[in-house]
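1. Turn this into a structure:
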Amino acid sequence: MLRTIDLRGRAMAPAELRAVLPRAEVNIEVASERVRPILDRVRTEGAAALADLSEQFDGVRPETLRVRRSALEQALRELEPAVRAALEEAIRRARLGHEAQVPKPVTTSLAPGAEVRQRWVPVGRVGLYVPGGLAALVSSVVMNVVPAQVAGVRSIAVASPPQKENDGLPDATILAACALLGVDEVYAVGGAQAIGMFAYGVSATGAEADELSTCAPVDVVTGPGNIYVAAAKRAVLGVVGIDSEAGTTEIAVLADESADPQLVAADLISQAEHDPAAGSVLVTDSPELATAVAEAIGLQTDVAKHHQRIRTALTGPQSGVVLVDDLEHGIAVVDAYAAEHLEIHTRDAAAVADRIQNAGAIFVGPYSPVPLGDYIAGSNHVLPTGGTARFASGLGVQAYLKSVQVIEYDREGLTEVTDQLITLAEAEDLPAHGEAARLRRQH
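-> Sure thing, here's the model as predicted:
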């Protein structure tokens, strides 16, 4: 089912590797052209545009833009006890994992009377996007809301697509998760239009204007989504901050002959289940393992609920088996690929994981499958895709914090560096800068 790319005996630079490794062809520029008129409509027409766009793209026109509090409370009351218990445990672990990320304020004394402090403050308001396409990702509520709450953000809004099957409301489990987390500002809006709503803010006009038809603009937008959501986030960057352009999911597995082919196959399938465009890549120096994994994939896919979606993903250009010379070659390949999720199924997997530079999240050994991180590991599943793990990080507390530097010098501290300050100011032909320091020395 998986196509094979044989890189054995081929010495290639990282850029050359990226050109031949399996990955979907994603043209975000085309997507950007498609979302631009959507964003323009949201900016100029407000809530009325959102209603029209929901009807166009989601097949339903929500009764209200904002979900009523009573609907959130009802969703929580009707949530299955087992699902609630699982969500509560996921929330508990996510809080512990994200609390460890909170940076500490730092004070640096450079000389007597010369001090620089760095403190971290939360942004004022955030908009969190939760997908609701082929699968309503209730886990994304946890992954977005918890780090924002840990960061200390006071105003949190969530948007998720309206569902025809739920009377134009977002998925009921998503609503219940929001209520469980104490988030009562939830909007029945999906796709690029939700990103526009958060970036520009919207309201209705005339007698229809009330809190159910109004959304104030935010400072930061986070959350995963399809290519159109990613394109919309790119388009509004600068109006608001964003976490990353997280797109369709992907997994790479680095494995040697010690790996269990049944487990490797199950993990490749688990991500293919997300979306027909999902990427599943096995990198191994063992042709025998590759054959065994392919056989296991065939058997496991036949009995999978979403077997058609899985087959489409696994046979697409974004998936495949990559044969390498040895472990060193494999590490170079997965570093070039920069997977959103990277599993290590090798001898001494922890030591191998420590050598990986480029990955959104690394899952070490046979008992750390990617689905653990999707739901309940205590990590975050909003991760950089499409090779952007070379320079981007997964969602965390830092996405909702900003660093503020506080500079405090007394007379002695300033006097000590005034001559150097004047020298540098004059070197840049900005003498008024130097004069500002010189005047203080005279007072």
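
2. From now on I want contacts and neighbour counts done on CA atoms only, so please keep to that.
-> Will do.

3. Toward the C-terminus, what is the element adjacent to the host helix or strand of R309?
-> Following DSSP states H and E, one finds R309 within helix 307-314. Downstream of helix 307-314, the next assigned helix or strand under DSSP H and E is strand 320-323.

4. Check which helices and strands that next one sits against.
-> Contact analysis of strand 320-323 by 3 or more CA pairs under 8 Å, 6 or more residues apart in numbering; DSSP states H and E lists strand 4-6, strand 279-284 as its packing neighbours.

5. re earlier: tell me what angle the helix holding R309 forms with strand 279-284.
-> Orientation note: helix 307-314 sits at an angle of 60 degrees relative to strand 279-284 (axes from the mean of the first three to the mean of the last three CA atoms, to 10 degrees).

6. Give the other helices and strands that helix 307-314 contacts.
-> With contacts taken as 3+ CA pairs under 8 Å, 6+ apart, helix 307-314 sits against helix 261-272, strand 279-284, helix 287-302.

7. can you rerun that using 7 Å?
-> Applying 3 or more CA pairs under 7 Å, 6 or more residues apart in numbering; DSSP states H and E, we find helix 307-314 packed against helix 261-272.

8. Now show me the structure for the sequence below, then we'll compare the two:
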Amino acid sequence: MLQLWLIMSLATLINGILIILAIHIDSIQMTSNSKERDQICERLRQNNSTKFSILAVGKTKKRLLLITMDYLVYDVPIGSINSTIDRLYLGSKPVKLDEKYPILYNSHHFQQIMGETVISLIMSDADSDWICLSTRKDTSSNSGCNYDIDHEEALDGWQYFGKDSLVMISTDQPCQYYSLRSEGTLQINLYQCVGSDRIREVQKISPKFDYSAICYDQTQTKITVQRIVQNVAKCRSGIPVIWPVLKGFVSDGKFYLFGQSHIYIFDENVYKQQGQSYPVEKRSYDSFFNCPGIIAPSNVFKSYFNWIIGAIIVLLAILSILIWCILSIRRRRRTRTSLKRVKSGRSKVMSKQNLSKLSSTIVTKRSAKSVASRMKSRFVRKVGSRSALSQGSGNVTVRSGVGSKAVSNMNRKTTVSRLKRSSTRIQSNSSRFI
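-> Predicted structure coming up:
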């Protein structure tokens, strides 16, 4: 009964999981058919080159943040960026900055730079995740604002003193970011914190190396990074990369650079292994951003189908193992009980046979002794009677003369023959019971 109950429970669990998955898929279908759309996300998908909508985008240790120019915040799980198919799933609607980070929004550091052109970054260090908004010295007299997300603290930020038009690219490495500038060709460099690996203690961020040029190969399907020699950015292929990059970030070893009409995607090793070429892909905004209420059936439903099949296989494997264990336990029990029965039957038969043999032996010996004793007593009685008779006959014979002697001799012979017969009978009877 217990085994049957376990099997039925597991079968019920399988059915429950399948029902939950079916309900979840139905809810996804209802969402995909819903007329309600996230207009902010739709604006990102239909990017207008005259007005870029992204203020900052990047990954923290646990989340992915996207802040729009209208101070709306998308805070989605870190797995929302699918590097396999290069799609960003914004599964929830944005939250206003003053609701999401009220301490940042209400701080005087942020209030005095609202509306100014800032260089924005999503960064991290050993202590926390940060939103860093830096001002330019040539356009503002105010310092920037650095906001500690984990400890909810707004601090004085940095100010850029250069004249180049830089685009800062957030990375998933602590206290580092990439910088892009355009001087005849698109150039790239790596910046890092100076003096400390904690942003609250850093007063300056400087380039780690000299700038390098990004160049196409002859097919213009691959790019390579080449060192600039004597301040002259010249590509060996003669085909420089000229992309109007406005924003970008690095995730899982890939660059995602947002241009005016396309998103450029390529491997981060193109910078780390300079001189080697890597393929580059151009994606449209509407194919990169996946908004709430818009589901990609070819990818999402396939993923859920794979999950369902995997769950069924795992549960069936568990069920088969459980059934096998139950059957093996039953077989062992049956084997043990059958062995016990055989042993007990043999012991009973052997004990009965021994008892019967012992009793028959005792009875045989007793009967032999009783028969022998009876035969002996009979023999003694007969011999006594006949001896008496012979004595009497002897007396008679003496008295009667010659005829009597002949009779007495015949009687003696008869008595002797009878004695022999009786003795042989006794011997034969005694031999039967030995």
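
9. now what about the TM-score between them?
-> TM-score of the superposed chains, computed with TM-score structural alignment, normalised by the length of structure 2, equals 0.22; 168 aligned residues with a CA RMSD of 7.7 Å.

10. coming back round to it: in the helix holding R309 of structure 1, what's buried?
-> Buried positions in helix 307-314 of structure 1, judged by neighbour count with 16 or more other CA atoms under 10 Å: H307, R309, I310, R311, T312, A313, L314.

11. Can you tell me which of the helices and strands packed on strand 320-323 of structure 1 is most buried?
-> Per residue and on average, the most neighbours among those fall to strand 279-284, with a mean of 28 (mean count of other CA atoms under 10 Å).

12. So which elements touch that strand?
-> Partner elements for strand 279-284 of structure 1 (3+ CA pairs under 7 Å, 6+ apart): strand 250-255, helix 261-272, strand 320-323.

13. and the gap between V300 of structure 2 and V76 of structure 2?
-> 17 Å (CA to CA, to the nearest Å).

14. of these two, who's got more company?
-> More neighbours surround V76 than the other of V300 of structure 2 and V76, with 21 against 13 (other CA atoms under 10 Å).

15. For that one, which three-state class applies?
-> Counting by DSSP: H, G, I helix; E, B strand; the rest coil, the backbone at V76 of structure 2 sits in strand.

16. V106 of structure 1 touches R117, doesn't it?
-> Yes. Look at V106 of structure 1 against R117 with CA atoms under 7 Å: they come within range, at 5.7 Å.

17. What are the boundaries of the helices in the stretch 301-443 of structure 1?
-> Taking DSSP state H, counting those that start in this stretch as the criterion, the stretch 301-443 of structure 1 carries its helices at 307-314, 327-337, 349-354, 370-375, 411-427, 431-442.

18. Save those helices as JSON lines, and put in distance to E33 of structure 1 too.
-> Formatted as JSON lines, the helices of the stretch 301-443 of structure 1 follow (distance: least, CA to CA, whole Å):
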{"stretch": "helix 307-314", "distance to E33 of structure 1": "26"}
{"stretch": "helix 327-337", "distance to E33 of structure 1": "27"}
{"stretch": "helix 349-354", "distance to E33 of structure 1": "39"}
{"stretch": "helix 370-375", "distance to E33 of structure 1": "31"}
{"stretch": "helix 411-427", "distance to E33 of structure 1": "45"}
{"stretch": "helix 431-442", "distance to E33 of structure 1": "45"}
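
19. quick one: which of those helices is nearest C178 of structure 1?
-> helix 370-375 (15.6 Å; CA to CA).

20. mind listing what's buried in that closest one?
-> Across helix 370-375 of structure 1, burial judged by 16+ other CA under 10 Å covers V370, G373, D374, Y375.

21. In CSV: the residues you listed, plus distance to A350 of structure 1.
-> CSV is the format used below for the buried residues of helix 370-375 of structure 1 (distance: CA to CA, whole Å):
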residue, distance to A350 of structure 1
V370, 16
G373, 17
D374, 20
Y375, 22
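
22. What is the nearest of these to E426 of structure 1?
-> G373 (54.6 Å).

23. Can you give me the neighbour number for A427 of structure 1?
-> Quick note: A427 of structure 1 (other CA under 10 Å) scores 10 neighbours.
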